[in-house]
Structure formats: C-alpha cells, structure tokens
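The sequence and its predicted three-dimensional model are supplied below.
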Amino acid sequence: MALPLPLALSDTIVALSTPPGAGAIAMLRLSGPEAISLTDAVFAGKRLRDQASHTLHFGTIRDQDRILDEVVVSLFRGPHSYTREDVVEISCHGSDYIVQQILALLTRRGARLAEAGEFTKRAFLHGAFDLAQAEAVADLIAADSALSHQVALQQMRGGFSQELRELRGQLVKFAALLELELDFGEEDVEFADRTGLVTLLQEVQTLVRRLLRSFELGNVIKNGVTTVIAGKPNAGKSTLLNALLNEERAIVSAIAGTTRDLIEDEVSIEGIRFRFVDTAGLRDTTDVVESIGVERTKKRVAQAALLLYLFDITSTTPAEVQAEIEALNPGRLIPMLAVGNKRDVASDEEITAFQDLPDTVLIAASRGDGLDELQQELLRRVRGEGLDRTGSATIVTNLRHARSLEKTSQALDSVLTGLGQGTGTELLAADLRHALAALGEITGEISSDDLLTSIFTQFCIGK
C-alpha cells in the first residue's frame, strides 16, 4: 500500500543518473507530472505526449534555435516506471558542458534538481517496493563482490521483506485477539489461546534470532574483512601479501625491517572481500622510524576483524609462537589464525613440530604452497557455523535492520516472560505492539520523515 504522499511529489525532478565526468554517454532522468511535457518543450523529434510508454525516440535538444545535442529519449509512463510516475530519460553525449546546459535548460522550464535518493524515495512512497527493498537498491549499486551482489539482489527482489511479512502476519493475528480481549475486559474472557501463543512466539523468536546471527556474515559480505598480517621481521609477511594479491604490491627483501609502514590492498575470495594489511615486523628496535611502524602495527592489530600471525618455521619453536601470539593478542580476543611460513626449506622435524599446533596452517609463501588451504581457513573463520549456504538463506546486511530485529527480539522476550508469569492482557498486548512496530520499521510500514531522510540521503543523486 502506498504511503500518504508529501506535497513535494507535485514537483518534476531532474538529475544526472550516470557518473559525472567526460564519457561516451550521459543520461539525465526526469520524474514527475510534467516530465513528458517539459521534455517535449525542448525536444525536436516526435511529440512525446503522443507516444506509447517504453519507447525510444531520436532527436535534438534545443534551447530556442540553438541545438545543444543529438539525443535518444526513453519514455516511461506511470505507473509502469521505476518511480511509478511519468519518467523520461535523456541519453546525450557525455560532455560536462552538454550535461550542464541541458540541466540548466530543464530547470529554467520548471524542473527541480533532485535530492539524493529522491527517485528511489518516490518509488517507495508510491508503493513500488518497501523500505528494505529500497535500501537494497543502494547496496546493489555499491556491491563490489559476487556475494554482496547476490545478497543485495535477493533483498531488492523482496526475499527478506517476504520473510518479515510472514513473521509479522503471524504476530498480527494474535495481537488482534489480545486487543479483542481488551474490548471485552469486563467480561473476563480469553480469545487468544495462551499455549498456542507461546508456541508461536517461540517459533518467531527462533527465526528472528537466526536473522540476527546472520548479520555477522552479512556485515562481512557488505563491508569486507580487515585482515592484519603480523609477525617478526623476515617472517615473510610482504611475500604472503604479494602471493594473496597475486601481484608485487609490497617490497620483499632479506633485510630485516624493510616494511616500515602499513601496506593495504583488497582481494575477493569466493565472493567475500578481504582487506589485507601488511605491517612492520614486531621487534624491539632503536631505529626511530621502525619503532613508529611497530607501534602502528600494534594499533592496527587491535582494530582487526581477523589476525594472521605469520612465523618462520625454521627459526622458532611452538612454545615461542604461542608466547608471541599471547603477547600480541591476549586471550585471543581477536579472531586469528597462525601461519607457519617457509615449509619448503624446513626440515621434516621442524614441520612435524608445528603440525599439531591448533589453528595453524603451514605454507611456503614464496612458492604459493598451501595458499588454497589458507584461504579456506580464512573463509571458515569468517562464515561461521551454519552460515555457509548463502544461496538460500536470508542474510541481514544492514545495521538498521539488525537493530530493529534486536528490539523485536527483546519485545518478544517480554511477551514470553509475561505469559509465563500470568501478566495481564493489557501489558502483553503492549509488548506485542512493540515487536510489531520494530518489524514494521524495517520495511517502512512504520516510518518517520527523519528516518526516510537519513536513509535516502545516502543514495547517489540520480537514483
């Protein structure tokens, strides 16, 4: 159901919908009640008002007698358009000068420059999709890996919203019965079966908590994993970074302390984006510059989502490695993996000594040996138990959604506690309303102007 429409929707808006800067093609989009008539006034070609929806038309854009450009105009009549309003898209040559001239001409004719996200906001307000789907549009535009694209596309097409609607629909039925009991409060009757309500709430709570658990993976899919490579000098950290990136990103030298500052780059492993950070070797040093690098390493480790502690198999013992890890990551509070390097030149005895060390992978970074195993271990630590089948499961990637699900879960806990303690119908109904409101915030069934402004201002202007 479409929401009540604000007065601003009577405006016809225009914006550049392709990235700014010189290019082969630029596309300007208009939406609103006068989109077609405004374009007709400056377009020399077929009369757009007489043309069918979803058609293309070649012609020129003219400012009185001056031709600004040859263009192709795409015509979409509401409600069969992205915004469900009349929409016109003008494809012109990708010159900043041409774009600005056409924008100036259209605004002089009465169009208003669109605000950030205003086209998608209009689509939402006209009921083309709900708020969760609208936010997925921005996520789809920003997707930079196979998994982030897959999850955003699934949400944009309504997978997450459908699951929420089913949860909310089940709760609404019982909430209605509780409200009915309040209407007949003086007669002391119960329309809602308390046993059935407990069973339903437990099922819904299980689903809500599953969605909340998925946010850990969803956040990784959307934002990537900051993975710090730390260890002593000459352990092979820069060599490992180059091997993971498959390029010579960091300088490799036999001289200890070559890396003085942080070197960062990204790589996608099976659709999950890892941001690897090569750091200065950890040691006591009198070199002022190197000591600054060591301090930066320690600070970056504290901020890491995942830590790779790299050590040289040929020059250390398991006990020393364990002590070094504990000093760098006390209590192993930061998720981590120990990586033994130089197995290609290590003796059988040296390799055997580390094979039984927990959470350890042995590699030869210079030859690429063991990198596949290392990557699989990284993925296992990121994905977690039960979160490997992203193709069918709904994954929560949005912090706002996760916070609303937390509020839903807390409200459901209150209802379940109240049922166990024999709490009165009025309090049960109030807690159930809080749960419904929290779920409604995700899809936009319950929203405020401030919330909508906060969400849509994060979009690009032409979307």
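Yep, it's here. Numbers count the residues shown, from 1 in each chain.

Please count neighbours and contacts with C-alpha atoms only from this point.
Noted.

Which helix runs longest in the chain?
Assignment by DSSP state H gives helix 194-223 as the longest helix of the chain.

roughly how far out does it sit from the chain middle?
Distance of helix 194-223 from its chain centroid, counting by Cα atoms, centre = their mean, to the nearest Å, is 19 Å.

just checking, what packs against that helix?
Other helices and strands packing on helix 194-223, by 3 or more Cα pairs under 8 Å, 6 or more residues apart in numbering; DSSP states H and E, are helix 146-156, helix 159-183, strand 272-278, helix 371-383, helix 399-421.

Can I get these in CSV including mean neighbour count?
Shown next, in CSV, are these (neighbours: other Cα atoms under 10 Å):
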stretch, mean neighbour count
helix 146-156, 22
helix 159-183, 17
strand 272-278, 23
helix 371-383, 16
helix 399-421, 18
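
a markdown table for these, including distance to G78?
As requested, those are exported to a markdown table (distance: least, Cα to Cα, whole Å):
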| stretch | distance to G78 |
| --- | --- |
| helix 146-156 | 20 |
| helix 159-183 | 24 |
| strand 272-278 | 39 |
| helix 371-383 | 43 |
| helix 399-421 | 30 |
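
try it against this one:
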Amino acid sequence: MNDTIAAIATPFGSGGIGVIRISGSKAFDIASTLFSKRKNRPEGSSILESHKIYHGYIFEPETRDIIDEVLLIPMKGPRSYTAQDVVEIQAHAGTIVLRTILDEILSLGARLSEPGEFTKRAFLNGRIDLTQAEAVADIINAKTASSLKFAASQNLGTFKNEIQDLREKLIHFLALLEVNIDFPDDVEPFEPSPKEMGLIDDVLGKCTEFIRQHDDACFLKEGIRVTIGGAPNVGKSSLMNRLLEQDRSIVTAVPGTTRDPIEEGLNIDGIPFVITDTAGIHQTDDLVEIIGIEKAKDHITRSDLVLFLKEPGTRFTDMEFEKVVPLEYQSEGKAIFVINKIDLDEGDLPKLSETYQHIPKVEISALLNIGITELKQKIVNICIAHLDMEKSSVVPNLRHKKALEQAVESLKLVKTGLAQRAEEETLAIDIKHSIDSLGTITGETASLDILDSIFNNFCIGK
C-alpha cells in the first residue's frame, strides 16, 4: 500500500468532464511534473497547496506539448478519500485524452489501480469501515431513490455505529466473564444481574431485527422479480412491452414466438422490479419449445410475483392456472390473474373458481393501454403492503445477514448456557464468536478473502 496508484475515475466515452485520480506518496510529485499554470512555455509547478483548485494545463514533459486544459485538485493526506496524498485531475472527457494523461502519470512511477483499490485504501487506512465501503458501491449502483437513501445512510456510518454499539455491549459482558475465569478466588461466582442479562436480549433482538430488515427490503438493491406466465399467444410479450413502455419482446401472431425468458428492469413508484417474459406453457412435442417451457417454469418458481395471463373467449380450468402458478404462490397471494385483450368482443371473460377467489384480478388491454396503471398499482401493493420502510434506516446486505445469523446462533447458545449454568469458559467462547461475527460486518475481524471479494466488485478508479 506504499506505492502510488492512478486510474480514470469516470466512465469511458465522450462527455463534458473526465476525472483521473492519483493516490500515494508520489501523487503530488507526479502532478507537479505534469501540471503547468501557463500554456506558453509550460513547466512543472513545484508548489501545490492542499485543498485548492488550480486551473492550468497537463503537458508532455519531454516535448512540452500541451495535452489538455484541466482543473487540478491536490489533497494532502489524511484529509482525502484514501487518507493518503491524493490528486484529482478534471480534464475533458474523451477516451484518447484521458488515456494519454493516464499514460503520462504511469510513466512517472504510478501503477494502474486494481478494482476498488482507492476505496480499499480508505478502509485499510481507517477512514471508513467495511459497511461504508460497501455503501459506496451501493450508491453507484442505486436503481431507485429509496435504495440511494439507504446506501447514503450506510455511507454516513449509521449501520457501523449500530453494530459497534452491539459489540460494545457484548464486550462488556465478556469482561465480566473473563474476570471470573482469570480471578476465581477474588470475585463472587458469576451471576449476571437482570440488567446484564438484558444486554444479551437487546443484542439478540437487534440482530434479529436487522435480519428481518434484509428479508423485507433487500429488493431495493436486487429488484422484485415478477414473471409473466400463461399459455401461448395470450399477450405476454405485449404486456411486457407495455409495462416497460418500449418494444423489448418480439410480438407476432404466431404462437411460441418467445422461447428464452427475457428480463428487463422496471421502476414503479420508486420500487425496482425485474420483469420476465416467458415462453407459453402448453403441451408440445417440439424439443426447443419444451426447453423454453422448462425455463419459464424455473423463472416462475424463483419469482416474487406471478402475472397469470388469460384472454377472453377461451376454455379455462383451474388445472391450467395450477400448471403455471406454484402451489405456495396460490395460497400466499403471490399471483395476479390478468385478463388481457378485453378490447376484443370474443366471448365471456374467464373466471377463477371459488377456490381461488382470493387471487386478485385485473382486466387489461396491453394493446390499447387499458388497465395498465391499475395493474402496476396492484403489483406494488401486493409486493410491499407488509413493509414499513420509514422505520428502517439501513438495509443489511446478504453478507451482513449471514454474519448476523452467526451472531444470533452464538447468542442463543449463550442464553441456553446461562439457563443451564454452564461454565464461564463455555459462555465466553460463544460470546467471542458473536463479537467476531459482528466484527466481520464492519471489517474489524474480516478475513482477506472477504475483503478481496468485496473490493473486486468495484470499478477501477473507485
């Protein structure tokens, strides 16, 4: 971590401004060599004051040719993103000009950064913890205003502070145990007070609540999976295109046009969804169609909500509904009965039997955009009706959830041990396990494999 790294920090392509970031002990020297405040007879600037914006030019040291007009921002560590010396160069955003400037920087002793290395240095230097580092990626990848809100809260250290508070309570309890283990003759036998027992209950309850928050709101990062299913040629692809307001799926009058599932992201009222159009489910001897139908069924079983499509004037039985919608979805209200093509006068509308009267029904015309707003609202209401997002300040990710589950498991062993008057050494082992599990969330006890896994998912330059 003693070397100097550099990278283009903005996406490749043409634009107004492109940013190149340098971090490390040579950052100021490299910038001084390449930057000139004047374009006539450019020469390096020996004095760069921290946290000031300089207007000038980046030039090629050997030929003195100007490469670009830039703004240069030097930031002396530890008052920088990485807590090292950092220089950011704001140039015109073009692939060639940014690459040329970066090549000059690399030629002066810097190396190209690895994915996420700037944020990793910020973590290793103690400027941020691991939850804040993950929040940086969540902010970049936020799909909705809600997911951005939770990521920003986590980036400010909200989740870190909560976890540190829980660890401190457990460390206090562990200290009581350690005294009895190390000095058994000098203290009374271990007998935790109701207040100290309450510490374990408080931590256990909070960990369980964080796990629930993940289960309830992880869709803000991943999207709620909605699958459109039904027989061939009932308008599944037309509905997909209408929901997306673009021609994503191919629509023809020929049954079986859609073979492979087609996925696309959709934002409804600030909630992210992943909509999937699938092959029509029916009896067939066509091998390709059979494969498409199996894929459709697989997507349906992995989705959070199924839109079962049917059209008027066709024979319909509960068996057809049951072939498409899994049993658990029928009972838990994870399906919507969508009747399409109501603009056509083709007979009576299909009806579900008394057994399935609890399944919500929406009548639409995907072609004429009739009932689509009602369908979207019904989708949102079903998916988030049980959630109270205003009470949640953070949404733990899957890594956090697994660590919390490990902590809960250890704390339950502690409670059992206390009830059965287990040895202090046994209780201390379980308390330490729970402390370590919570420490992996903030990075205090995280392994190198965990760190590599997290930061390798970042883009280069962040």
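Thanks, I have it. Computed from a predicted model, the values in this text were never measured in an experiment.

Got a TM-score for the pair?
Remark: TM-score between the superposed chains equals 0.88 [TM-score structural alignment, normalised by the length of the second structure]; 450 aligned residues with a Cα RMSD of 2.8 Å.

Quick one: closest of the helices and strands packed on helix 194-223 of the first structure to L106 of the first structure.
L106 of the first structure lies closest to helix 146-156 among those, at 31.3 Å (Cα to Cα).

mean shift between that closest one and the second structure?
After superposition onto the second structure, helix 146-156 of the first structure sits on average 1.5 Å from its aligned residues (mean Cα distance after the TM-score superposition for the first structure).

just the angle between that helix and strand 272-278, please?
In terms of direction (axes from the mean of the first three to the mean of the last three Cα atoms, to 10 degrees), helix 146-156 of the first structure departs from strand 272-278 by 140 degrees.

Same question for I73 of the second structure, what's its three-state structure.
Recorded secondary structure, I73 of the second structure: strand (DSSP: H, G, I helix; E, B strand; the rest coil).

from what I can see it touches G56, true?
No: using Cα atoms under 8 Å, I73 of the second structure makes no contact with G56, being 11.0 Å away.

more neighbours, the two?
Between I73 of the second structure and G56, I73 has the larger neighbour count (other Cα atoms under 10 Å), namely 20 against 17.

State the number of residues packed around T285 of the first structure.
If you count neighbours by other Cα under 10 Å, T285 of the first structure ends up with 12.

what's it in contact with, if anything?
T285 of the first structure makes contacts with S291, as judged by Cα atoms under 8 Å, 6 or more residues apart in numbering.

State whether it is indeed within a strand.
No: assessed with three-state DSSP, T285 of the first structure is coil; it does not lie in a strand.

Give the aligned equivalent of it in the second structure.
Using TM-score structural alignment, the equivalent of T285 of the first structure in the second structure is T284.

Grab the nearest non-local neighbour of P232 of the second structure.
G280 (3.9 Å; Cα to Cα, 6 or more residues apart in numbering).

now A6 of the second structure
Spatially, and ignoring its direct neighbours in sequence, A6 of the second structure is nearest to I22 (4.3 Å; Cα to Cα, 6+ apart).

list the contacts for L68 of the first structure?
L68 of the first structure touches 60-62, 98, 101-102, counting by Cα under 8 Å, 6+ apart.

Considering those residues, which possesses the most neighbours?
Greatest neighbour count in these, by other Cα under 10 Å, goes to I61: 26 neighbours.

contacting residues for the residue opposite that one in the second structure once aligned?
In the second structure, the residue matched to I61 of the first structure (TM-score structural alignment) is F59. F59 of the second structure makes contact with 34-36, 42, 65-68 under the criterion Cα under 8 Å, 6+ apart.

Pull the most distant pair out of the contacts of L68 of the first structure.
Put simply, by Cα to Cα the two of those set farthest apart are T60 and Q101, 13.2 Å from each other.

would you list every one of the helices in the stretch 251-400 of the first structure?
Secondary structure of the stretch 251-400 of the first structure (DSSP state H, counting those that start in this stretch): helices at 288-302, 318-328, 348-355, 371-383, 399-421.

Just want the angle from the longest one to helix 194-223.
What that stands for is helix 399-421 of the first structure. Put simply, helix 399-421 of the first structure runs at 160 degrees to helix 194-223, going by the same axes, to 10 degrees.

Just give me the neighbour total for the nearest residue to D369 of the first structure once chain neighbours are set aside.
In space, and not counting its chain neighbours, D369 of the first structure is closest to I363: 5.5 Å by Cα to Cα, 6+ apart. Residue crowding around I363 of the first structure was assessed by other Cα under 10 Å; the count is 24.

if I read this right, I363 of the first structure contacts D372, doesn't it?
No: assessed by Cα under 8 Å, I363 of the first structure is found out of contact with D372, at 9.6 Å.

which residues does the closest residue to Y54 of the second structure other than its chain neighbours contact?
Leaving aside its chain neighbours, Y54 of the second structure sits nearest to L72 (5.1 Å; criterion: Cα to Cα, 6+ apart). Counting by Cα under 8 Å, 6+ apart, L72 of the second structure touches 53-56, 87-90.

Try it again at 7 Å.
With contact set as Cα atoms under 7 Å, 6 or more residues apart in numbering, L72 of the second structure has these partners: 53-55, 88-90.

Could I have the buried ones of these as PyMOL selection syntax?
Buried residues among the contacts of L72 of the second structure (16 or more other Cα atoms under 10 Å), as a PyMOL selection:
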select buried, resi 54+88+89+90
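
So the residue nearest to the spatial centre of the first structure versus V382 of the first structure, what's the distance?
Most central in the first structure under Cα atoms, centre = their mean is K222, positioned 3.6 Å from the mean C-alpha point. Counting by Cα to Cα, to the nearest Å, the gap from K222 of the first structure to V382 of the first structure is 13 Å.

what does L419 of the first structure give?
Relative to V382 of the first structure, L419 of the first structure is positioned 38 Å away (Cα to Cα).

Could you do L308 of the first structure as well?
Taken as Cα to Cα, the span from L308 of the first structure to V382 of the first structure is 13 Å.

got the contact list for the nearest residue in space to L427 of the second structure that is not next to it in sequence?
Nearest non-adjacent residue to L427 of the second structure, counting by Cα to Cα, 6+ apart: V414, 5.7 Å away. V414 of the second structure makes contact with 427, 430-431, according to Cα under 7 Å, 6+ apart.
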